[in-house]
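Engineer: predicted model and sequence follow; I will ask about them next.
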Amino acid sequence: MKLQFSDADEAFRLEVRQFVKDHLPPEIRRKVELGLRLEHADYVTWFRLLEARGWLTPGWPVEHGGPGWNAVQRYIFDEETLLGGAPRIIASGIQMLGPVLHAFGTEEQKKKYLPDIRQSNTWWAQGFSEPGAGSDLAAVRTTAVLEPDGQHFVVNGHKVWTSYAHWCSMMFALVRTDPNASKPQEGISFLLIDMNSPGLTVRPIRLLEGGTDLNECFLDNVRVPVENLVGELHKGWSYGKYLLGHERTGIAGIGSCKQQLARARRLAERQGLCDDPVLQARLAQFEVELMALEFTALRLLCDHQQSRTPGVEASMLKVRGTELRQAIFEALLDIAGPDAVPFSAAAQHLEQLDEAATDPELVALAANCLDARKLTIYGGTSEVQRNLIARATLDAF
C-alpha cells in the first residue's frame, strides 16, 4: 500500500529533497549516514542554512519567521531532510520554547529571545527533570523565591539529564514557586534562566557510548529577573504540558525510522545477507510496523479526524515510534555480527575516523544502539505514556 499525497505536496517534497541535496555539506551528511557524533558547529551550520531558506522554524507563526506550512508539509519536511542525511532539529529553543513563547510569552520576551533562537545565536537547555522528578514533573523540588523588592527570583535546586546544556547560554525551567499549594501541579512556574548566572554550575554525565550530551545543572542562589517569568505565576504546569505535547510528537521519529531501516538494508547487502530469509522477514516486519505508524501519524494530521481521546495522540506516537527505532538499532547490531564489537570512542569523530582500524560503516553501530536505549525514557517513559493512554481511553468511554 502506498501513501497518497496531493500534487502540491509531492512538488513540495521534491523541493525539499533538492534543497538538501544541494546545500547539506558533504562532511555533515557523512557523519549522519555513519552514525558519527555531531558537534555544535555541525548543527549550527545546517540550522543557519535552513533559516536562510526560511525553513528552520516550521511550527512558528509566519509573523515570527515561520514558513506558513500546513501539518502535512511539516511532516514531509521532517521526512525528507532525514532521508537526505541531514541532522534532525534538536534545539530545544526552536521546537519547545518557541511555541511556548508564541502562546504565552510577553511581547518583550518574544522580541528579545525569538530572533536569536532563529539565528542559532542562543541555544536553550530544558530544565525540567530532577532527581526524583523525571517522568513525574509535578514532583519538582527546585525552588524560586521572590525577593522582598519583587525584582528577582532566587532559584535553588538540581536539574538532571539536561540535554546539550554545555552548548547552551539560556535555560527554560520548571520551578516550584508555591510549596504550600493544595496540588503539586498548582505551585509550579516557568522561568527563563541565564546559564552564565553566578551560582549555576553545569556538570557533564558520561554516557554508555562515551558522549556527554547530557548534564546535571546545579542552581545555588541563582537570581533571575522577574521579567523572565513566562505567563502567570504558579501556572507553569500548563505551559510545561503544552511544551511536552510538541516534544512527544516529534519523538515518534518516523523519518529517523526510515533512515535507519535504509541503513539496515545497506548493511545487510554489504554483509552478504540479502538472501537470508529470517533477516528479510524481520526487516519486512519493520516495514509493516513503520507503515502502520506513518498511517496513524498522517491520520491524526487530517483536520476532519477527531480523536475520542484528545491529548493522547502524542503519547501513542512516542511509544510506538521510539520502540520501533530501538528494535531497528538492535537489528543493525545483529546484521553486523562480530564486526560490531570493536568500539572506539575516538573514532566517533570524523577527523579521527580515517585513522581508526574499524570499518567506517561499522564503527558507530554499538554506540548508536547503546544511545538508543534513552529513546523510551526521555520525554516521558513508555510506562508512563501507556498509563496516560489507558487513563484517557477509559475516561472517554
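Structural biologist: Received, thanks. A quick note: this is a predicted structure, and the numbers were derived from the prediction, not measured.

Engineer: going forward, measure contacts and count neighbours with C-alpha atoms only.
Structural biologist: Fine.

Engineer: tell me the secondary structure for Thr201?
Structural biologist: strand (DSSP: H, G, I helix; E, B strand; the rest coil).

Engineer: that one against Phe218, yeah?
Structural biologist: Yes: the criterion here is CA atoms under 8 Å, and Thr201 meets it with Phe218 at 5.1 Å.

Engineer: second structure for comparison follows:
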Amino acid sequence: MDLNYSPADDAFRADIRAWLEDNLPHALRDKVLKHKRLNRDDFASWHRCLSTRGWSAPAWPREYGGPGWNPTQRHIWDEECARLGAPPVLPFGVSMVAPVLMKYGSEAQKQRYLPRILDGTDWWCQGYSEPGSGSDLASLRTRAERKDDHYLVNGQKTWTTLAQHADMMFCLVRTDSGVKKQEGISFLLIDMKTPGITVRPIAMLDEDHEVNEVFFEDVKVPLDHLVGEENRGWTYAKYLLGHERTGIARVGQSKRELVFLKRLALEQRKNGQPLLHDPVFAAKVAALEIELMALEITVQRVVASETEGRGPGPEASMLKIKGTEVQQGLTELMVDAIGPLAAPFDVPFLEGERTHALSGDDDAAPLAAYYFNYRKTSIYGGSNEIQKNIIAQMILGL
C-alpha cells in the first residue's frame, strides 16, 4: 500500500535509501533477511555506522544531537531500514530511557548519558518486570533505601533483555511502601558493574540467550542517579512505555515479512500448484495483509498527531495490540507454508556458525525459532490484555 507523501518526502526517501544501499554491510543485511540471530557486535557496529552519519537516534531533536526529523521522515526512515534489511537500533537507550532523560532528567544526567547513548558507548537494559510483577508492574517489590549519599537496592528483576551485555540499567524501585503502590516508585539509573549485581540467563524455547534474571544484593546507587523526583517514577515509567508501545508496531518490518511469506508460499506446492494459489491459504494471507494495511493507516494517524505536537497517548496501546497480532500471524503462516521442514530448527546456522542450513533450505531452518521467539510480542511492553483495559478506560471511558 502506498500512502500519499509530498515531493519533499519522496526526495528524503530517495536520499536515505541511497545511503542505506551504500552503507549497510551485505553480510549484516543477509543475517536480517534470513532471520539469523544478531550478536552484540552486529548491533554495536551498525549503531556506530549510523552514529557517524548522525542517524543513530532518528527521533531526537537537534539540540541533543539528533537529526531533527519530523514524524513523517522518521516513519519513512523506519520503512526503508526495514525494507532493506537493516538491523534495528536497540531501543532501550535511544528510544526508551533517552526521552525520559530529555523530559525529566537533570542537566548533569543529560550531559553525561545522552552523548553516550547517541554514539553507542553505553548499552542499556530495562529493569521493570519482576516475578509476580509483570502486567501488574506497580506491585513491584525491588526496594531502594536511602542511606546517606546513596540508595541501597535489593530485589530481583526478570525477563531483562540482553542484560548480559548491558553497561547501564534504568530501573523501577520501591522507595515508599506506605502509600498507594503507584505513588511509592522511583526511577533509578544503575551501573551494571556495581558490586552486588548478578545476571543469570534464562533459556528460551528457541535456545537463545536473550533474556535474564537480575539480582540486587545491597547495591549502592548514588543519589544523583535518581531521575526526577523520588516516588514519581510511575509517571516516568508510563511516559517511557508510551514510546515503547508505539515502536512495537513495526509496520515496516511486517511489510517486509509479508513479501517473504508470499515468496515462500509461491515456492511451496500443494496439489501441483503454488501454495499461494490455494484458496484457503490465500484467504489467510489476504486477511493478514488487510490487517497490516489498517495498522499502517493507524500509525499514520499517530504520526499526524505527533506532527501537531501531541505525544503518544492511549493510541499506542492499539498499535501495540494490532502490531504484535500481525507479527505473530506472519510467523504462524510462514511455519504453515513450509510445513514439516520448519520443525527442526538449526541453531548453528542461526548463530552464523554455518553459512547454510543442514536441511539445505536456508528459508526453512530459522522459521520454528522465529515463530517461538515471536510468542513473546503480545506479552512484553504490557500484555495485550492489559492494553485492552487501557483502551477501554482511556479511550472508551468504560
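Structural biologist: Perfect, thanks for sending it. The shown structure was predicted, so the numbers you read here are calculated from the model rather than taken from an experiment.

Engineer: quickly list what's touching both of Thr201 and Phe218 of the first structure.
Structural biologist: Counting by CA atoms under 8 Å, 6 or more residues apart in numbering, no residue touches both Thr201 of the first structure and Phe218.

Engineer: so if I had to pick from those two, which one is more boxed in?
Structural biologist: Taking other CA atoms under 10 Å, Thr201 of the first structure and Phe218 do not tie; Phe218 has more neighbours (19 against 14).

Engineer: what range in the second structure does the helix or strand in which that one is found sit on?
Structural biologist: Secondary structure from DSSP states H and E places Phe218 of the first structure in strand 214-225. Under TM-score structural alignment, strand 214-225 of the first structure corresponds to residues 211-222 of the second structure.

Engineer: swap in stretch 236-252 of the first structure?
Structural biologist: Using TM-score structural alignment, stretch 236-252 of the first structure lines up with residues 233-249 of the second structure.

Engineer: ditto for stretch 71-87 of the first structure
Structural biologist: Going by TM-score structural alignment: stretch 71-87 of the first structure matches residues 71-87.

Engineer: got it, and stretch 36-54 of the first structure?
Structural biologist: Under TM-score structural alignment, the match for stretch 36-54 of the first structure is residues 36-54.

Engineer: average distance between the match of strand 214-225 of the first structure and the first structure?
Structural biologist: Superposed on the first structure, stretch 211-222 of the second structure shows a mean distance to its aligned partners of 0.3 Å (mean CA distance after the TM-score superposition for the first structure).

Engineer: what's next to that stretch, contact-wise?
Structural biologist: So stretch 211-222 of the second structure is contacted by 149-164, 189-191, 194-204 (CA under 8 Å, 6+ apart).

Engineer: before we move on, the earlier item: quick one: distance of the strand holding Phe218 of the first structure to the chain centre.
Structural biologist: In terms of CA atoms, centre = their mean, to the nearest Å, the centre of strand 214-225 of the first structure is found 22 Å from the chain centre.

Engineer: after it, which helix or strand is next?
Structural biologist: In N-to-C order, the element after strand 214-225 of the first structure by DSSP H and E is strand 229-230.

Engineer: got the contact list for that next one?
Structural biologist: Leu101, Phe104, Gly105, Thr106, Ser189, Phe190, Leu191, Leu192, Gly236.
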